[in-house]
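A.B. asks: Dropping the sequence and predicted coords here.
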Amino acid sequence: MQLDGLMQSFEPARIPADAEAMRAELKAFLADALAGRPPSDRVRTWSAWDAAFSRKLSSRGWIGLTMPESLGGRGLSPFHRFVVVEELLAAGAPIAAHWIGDRQSAPLLLKFGTKAQQQAFIPRICRSEIFFCIGMSEPNSGSDLASVRSRAEKVDGGWRLNGQKIWTTYAHNADWMIALVRTSGTSEDRQKGLSQVLVDLKAPGVTVRPITLLTGEAEFSEVHFDNVFLPDDRLVGEEGNGWAQVNAELAFERSGPERIYSSLVLLDTWARGLGEAPDPRDTELLGRFTARLAALRGMSAAITTRLAEGKSPVVEAALLKDLGTELEQAIPAALADRIAADPDRPADPELLRTLRFIWHMSPVFSLRGGTREILRGMIARGMGLR
């Protein structure tokens, strides 16, 4: 992919009318479901685990939108999910429980899984009966995903898994993990010999330990595998094809509006408190952030068009994720500076609580889904620059 091809991928896209038509009902539902929740609560949208709320969404058909009706979904387009995701994040809904299964585990199984795997897992994901996490990162590997050392050895009737994953989002609450592991060769073989497997997190030999963050919350975990037996039917896709599969999975993770809206509740709370005659410095800052959000939203919609066409926009998703992360981190930093620059103006305590959470959480934004350095390497290769 050269520069011209990359630019063509971001041609303006229009959300179809039937997808937009879902917005009003969803807004009304969220206004009722989240009534009384302060911004400092709603800003936790990414890290708020609420299985009961996820089941309410499922009961209305808002999870698994793109999955076939035969597998419990609604057979709708990625644009329908785009609208739902946008509204959930804008409102600050608690989405952590169903998020990974809906966003990437179910689509991955639909693309690469066997019919038996699809029938066993996808309907239950759509009903929010089971929840998934992803096993990619490992200790001492940073963002070098190809250096995976967790190994599944072939044994009679299946595989024997040993190793460790880290920074695994909500593994301590999830039921299942799709893990990238080595099934042949060594870590020096890089992308060769990698496969994806389904791991029951309640199976013997699996130990999950939550990691406490600066916020005092435990969104991530480390997961240890000690001679965990995986039956043959736990292999996802083809043995040795794990690198291609995980890149397709990451395109789902990096491309949606969830990569630009993590600080939106904070920005909205600050903007609402500016009053009828705001400081020109505040209106300029708000305008800049609004313009950047609009541009990134347009990019995300364009990538959604590619997904709707059945393509895997890996480089485009990496570019959106890099730019989106930069904005998500810039918002709390800039707002903290603005508040500090005017110490004589009383700051709303609720705004400060909301800002505090995002400030502490924002370093994670450039880690989850791939670090800035890894993403920029992918973009450079896609543009033919390296």
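C.D. replies: Right, received. Where do you want to start? Here the structure is a predicted model, which is why all the values come from computation and not from measurement.
A.B. asks: Please count neighbours and contacts with C-alpha atoms only from this point.
C.D. replies: OK.
A.B. asks: Secondary structure element for the residue sitting nearest the centre point of the chain, which one?
C.D. replies: Nearest residue to the geometric centre of the chain (C-alpha atoms, centre = their mean): E253, 4.7 Å. Using DSSP states H and E, E253 maps to helix 242-255.
A.B. asks: Regarding C133, what is its secondary structure?
C.D. replies: strand (DSSP: H, G, I helix; E, B strand; the rest coil).
A.B. asks: burial measure for the closest residue to it other than its chain neighbours, as a count.
C.D. replies: Setting aside the residues directly before and after it, C133 is nearest to M177 in space (C-alpha to C-alpha, 6 or more residues apart in numbering), at 4.8 Å. Neighbour count for M177, taken as other C-alpha atoms under 10 Å: 23.
A.B. asks: here's the one I want to compare it with:
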Amino acid sequence: MSSSRPSPLVFPDVTLPESALLLRTEVRAFLDEEHARGTVLGRPDSWLAGWDDGFSRRLAGRGWVGMALPTEYGGAGRGFLERYVVIEELLAAGAPVSAHWVSDRQAGPSVLQHGSEEQRRFFLPRIAAGQCFFSIGMSEKSSGSDLASVAARAERTAGGWRLTGTKMWTGGAHVNDYAIVLARTDETGDRHAGLSQFIVDLRAPGVRIEPIRLMSGEHRFNALHLEGVDVPDGMLLGRQGDGWKQVTGELAFERSGPERYLTTFPLLVSLLRELGQRAATAEQLRQVGILTARLHSVRRLSLGVAAALDAGASPDIQAALVKDLGTRLEGALVDTVRSILPTPADPHATPGTHSELLAFALLHSPGYTLRGGTNEILRGIITRGLEQH
């Protein structure tokens, strides 16, 4: 007996509206201005490594942060497909977007969907203005992709909750304002039903941030230690016990966007620039063609998820598939570029040169298939979805 539900492998075929095409031209003109200013450096992994709050505020001034948030909360009231075009152009250019990245991608939509009216009125206009930056406190030392096993606790107090525990790989916690933290509020029943989300002030007493450095020495991630942090009742996000449902819905935003296949795109641009200065061989062009075909295919799938989100759907399984295919492509792109050109990677080379960009992409590559859920876990999600279908 076949299921009446659509297959999780079905992705909508998307044609971008004319408004999105016009918007792309506007974004490119803005990026040209920023490039002349010296803020857009064309670097890989700019959504993690490019923290520039001034750039984020200028982008917000154009209405391009919090684009999908309603106008009554300071957003632009535009759709996910228009936002997709803006994000695509920013990542392709290697723009420094990490300051507002989590706020725009996850925190804003989560507060809009689950937050109280007071939380919406306070946080959403500030997010849309590029004045409030969020981190995400999900993973722990023994709870990465298996978030249901988190050990961080939230215990009732007279005026709210007291949070204790450590969150790992909390990007930007040392420079951002708030974190949405997943913690256990009930340890007596189902481990999924006992979780809740809290908005935590990263400068509150009891918050201690310990750097986790990349191989390059960069400080991007942190261990976020919550050492008896008092959180008022008004900073419970959604309902107590709904944290698991809220966080799994949030992951569709995290796993399906252009950042899951465009992280290393600036390196491909650099490769094409290098090949344009010499007589490229047929084999080199064949390898570039394979990369381009894979990039185009994943982009179509990612656009399909954006269209589903625009329609109010929850394409969790499709998002997991996009993330798996996209992040594997990012790593393959780095390896292929190395094989096509014998240029040595050199982190000390002149910024923007092929050697320097290659080194930057290589040093960041271990994280590509890890952040947002390991690919092995994601394949389990995809398999279960297919079995249920």
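C.D. replies: Received the coordinates, thanks. Source: prediction; values computed, not measured.
A.B. asks: which part of structure 2 lines up with the helix holding E253 of structure 1?
C.D. replies: Using TM-score structural alignment, helix 242-255 of structure 1 corresponds to residues 243-256 of structure 2.
A.B. asks: ok so, going back, what residues does the helix holding E253 of structure 1 touch?
C.D. replies: 103-105, 107-108, 112, 146, 180-181, 191-196, 237, 300, 303-304, 312-314, 316-318, 320-321, 369 (C-alpha atoms under 8 Å, 6 or more residues apart in numbering).
A.B. asks: Likewise for stretch 333-342 of structure 2?
C.D. replies: With C-alpha under 8 Å, 6+ apart as the criterion, stretch 333-342 of structure 2 contacts 264, 267-268, 271, 284, 287, 291, 358, 361-362.
A.B. asks: Now for the residue mapped onto the residue nearest to C133 of structure 1 from structure 2: which residues touch it?
C.D. replies: In structure 2, the residue paired with M177 of structure 1 is A179, using TM-score structural alignment. A179 of structure 2 makes contacts with 134-137, 173, 199-202, as judged by C-alpha under 8 Å, 6+ apart.
A.B. asks: Pull out the buried members of those.
C.D. replies: Among the contacts of A179 of structure 2, those classed as buried by 16 or more other C-alpha atoms under 10 Å are 134-137, 173, 199-202.
A.B. asks: Export those as JSON lines, with columns for distance to A36 of structure 2.
C.D. replies: As requested, the buried ones among the contacts of A179 of structure 2 are exported to JSON lines (distance: C-alpha to C-alpha, whole Å):
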{"residue": "F134", "distance to A36 of structure 2": "29"}
{"residue": "S135", "distance to A36 of structure 2": "30"}
{"residue": "I136", "distance to A36 of structure 2": "33"}
{"residue": "G137", "distance to A36 of structure 2": "36"}
{"residue": "A173", "distance to A36 of structure 2": "30"}
{"residue": "I199", "distance to A36 of structure 2": "38"}
{"residue": "V200", "distance to A36 of structure 2": "37"}
{"residue": "D201", "distance to A36 of structure 2": "36"}
{"residue": "L202", "distance to A36 of structure 2": "34"}
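A.B. asks: Taking those, tell me the two that lie furthest apart.
C.D. replies: A173 and I199 (12.9 Å; C-alpha to C-alpha).
A.B. asks: picking that back up, emit the PyMOL select command for whichever of the contacts of helix 242-255 of structure 1 are buried.
C.D. replies: In PyMOL, this line selects whichever of those come out buried by 16+ other C-alpha under 10 Å:
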select buried, resi 103+104+105+107+108+146+180+181+191+192+193+194+195+196+237+300+303+304+312+313+314+316+317+318+320+321+369
